[in-house]
Each structure stands twice: as structure tokens, then as C-alpha cells.
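J.: test case, fold it:
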Amino acid sequence: MTTTPGSTPPSASAGAGGRGPATPNAWAVGGATFAGVLMAVNGVFSVFEGIAALAKDDVYLPVGDYTFKFNLTSWGWIHLVLGVIVFVVGVGILKGAQWGRIAGVVLAAVTVLIHFLWLPYQPLWALISIAIGVFVIWALCTDRPAARI
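T.: This is a model prediction of the structure:
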């Protein structure tokens, strides 16, 4: 196969399957790091949510007829334990651990589900946490760390 001067061979300019450059998506690379930071921060906030729900004051008002109703003590422990685990996984993602990436996707999905169930107690924060979880899933699934080596 011959090439003209100044042009690059097709194998050098196309990635796998000729779908474009083999360089990773810059948004995904930066997004994976940002996802680790978001998970660590979201874990800390979830711990605070759990502590607030466990406290015997009126931080959260009781919800009337709600299908997924738990008492606030149960919600407090769910948020507290999940927050600690999410923080540890966020730190694992920042350190570049493969287990952190896999656990990050799973925990982000669990966090999205938990905050969907938490909507009546804190609607705005639950929606923000759901959006963060969706971003984390996207960022961790689209970044390919092996391509950066």
C-alpha cells in the first residue's frame, strides 16, 4: 500500500474499526477523575444526611402515605453506611484502582435508586444526587484507562 507524501497511513489515523482517533475522549478522562471527587464528596454529604436523620430533632418531617416509607432511623442508617462506602470507593477511583471503577458504577446506580426513594424527604437534594449518580456512571463507563498508557 502506498501513501502520498504528507499523509498518514489509514491504520495510524483511525482507531479500532476505523471509527476515529485512538485517543481517549478528553471529557471521559477528566470526567472519571471528577467522578471520583463527586463520589467522595457525595459520600460525605450522605453521611451528614444519615446523621441528620438519626438525630432526634425535626430536621426531616414525617411523610404521609408514601409507598416506600421507612422510618427515619432506617433511612439514617442507610445513608450513613452507604455514605461511608461511597466515600471509600470515590477515593479508590481517584487512586486509579480498577475495583474502584467497577464498584463506583454499581454504587452510583444504588445511590440513584436510594435517592429516588428519598425524594419526599429532600426533593431538591435527591434530584441533584440522582444527576450526580448518572454523570458518575457515564464517566466511569466511557473512560478507558488502558488507552491512556
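
J.: drop to CA atoms for contacts and neighbour counts, all remaining ones
T.: Will do.

J.: look up how far residue 105 lies from the closest residue to residue 61 other than its chain neighbours.
T.: In space, residue 61 comes closest to residue 121 once its chain neighbours are excluded; the distance is 7.2 Å by C-alpha to C-alpha, 6 or more residues apart in numbering. To residue 105, residue 121 is 25 Å away according to C-alpha to C-alpha, to the nearest Å.

J.: this one as well, want them side by side:
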Amino acid sequence: MASSATGAGPTVRGPQRYPHASGWTIFAGVMLISAGMMAVFQGAAAVRKDGLLIVTRSYVYSMNTEGWGWIHLILGIVVVVAGVAVFSGAFWARAVGVGVAVLGMLANFLWLPYYPLWAIVLIAIDALVIWALCVGKVVREA
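T.: Next up, the predicted model:
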């Protein structure tokens, strides 16, 4: 900070506020949108009952694939919206992003019997999103 020419007080050089996201927050927003879109496609495939999903075993937490499809479709849309909100850089958007990433991890964990490789990839993406949103720097005005 430097003193002003009139002696009226300090002036601040550079931006005083960062209203938009940066760094890890942008990464998290992009990954949330990507994971949400993958969940939408996953849910649409399950709802359509196409040959992509093959159920071979009976598990303790079984549910028909159409029911799981609707869960993934709705959750995917919510995750995409949360990913877009994360770009605002607001604390509430980061908290919502962490919350929907946790829900995404839970849904994909329960999806493991139906499509294990896809579910593991989405669990890893959600874990990265949670980490990025928690480690990202929140810039506040002094």
C-alpha cells in the first residue's frame, strides 16, 4: 500500500476484490460440470434400458437400473448446476459443491455393482473436486 498524494490515507493498488473463482476453484467447477454430465449420460442410459448396463449378480443393496438411472439423472443435473455456481467464487457455492460431490460419491459407490469402472472414475473425480474446493484459497477484502 502507498500513501495518497493528498495525505488523506492509504490507497490500494490492484484489485481489492476477486469476485470470480480462480485456481483450484475453477478446476473444481470444470470437474463438477464434467462429472455431472457423465452422471446425466449414465442415468439416461439406465433409464432407456439399453444394453450398456449388464447386471450379473444380486447384491445386498439392489435396485432396478431404471430407478438408479433416475437418481443419477437428477443428481447429475444438480451437480452441473453446482459446478456452474462454483465459478462465482462464493463460499456458499463451494460448500454446495462439496455437498453434491459427497452425494455423487455415495451414489457411485452404490452404483459399483452395475458399472464398476465408470463408478470408480466418477468417485475419483468427486474426491478431486472435494479436495480442490477445500484447499482452494478464498480471497477476502482486508
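
J.: who has more neighbours, residue 121 and residue 105 of the first structure?
T.: residue 105 (20 against 17; other C-alpha atoms under 10 Å).

J.: show me what the more buried one lines up with in the second structure.
T.: Under the alignment (TM-score structural alignment), residue 105 of the first structure pairs with residue 98 in the second structure.

J.: can you check residue 70 of the first structure too?
T.: Using TM-score structural alignment, residue 70 of the first structure pairs with residue 63 in the second structure.

J.: how about the helix or strand hosting residue 92 of the second structure: buried residues?
T.: For residue 92 of the second structure, the element it lies in under DSSP states H and E is helix 91-111. Buried residues in helix 91-111 of the second structure, counted by 16 or more other C-alpha atoms under 10 Å: 93-98, 100-102, 104-105, 107-108, 110-111.

J.: what do you get for stretch 36-46 of the second structure?
T.: For stretch 36-46 of the second structure, by 16+ other C-alpha under 10 Å, it's 36, 37, 38, 39, 40, 41, 42, 43, 44, 45, 46.

J.: surely the last one meets residue 64?
T.: Same thing as residue 46 of the second structure. No: using C-alpha atoms under 8 Å, residue 46 of the second structure makes no contact with residue 64, being 9.1 Å away.

J.: helices along the second structure, start to end?
T.: For the second structure, the helices defined by DSSP state H cover 24-48, 65-86, 91-111, 116-135.

J.: kind regards, and thank you for your time.
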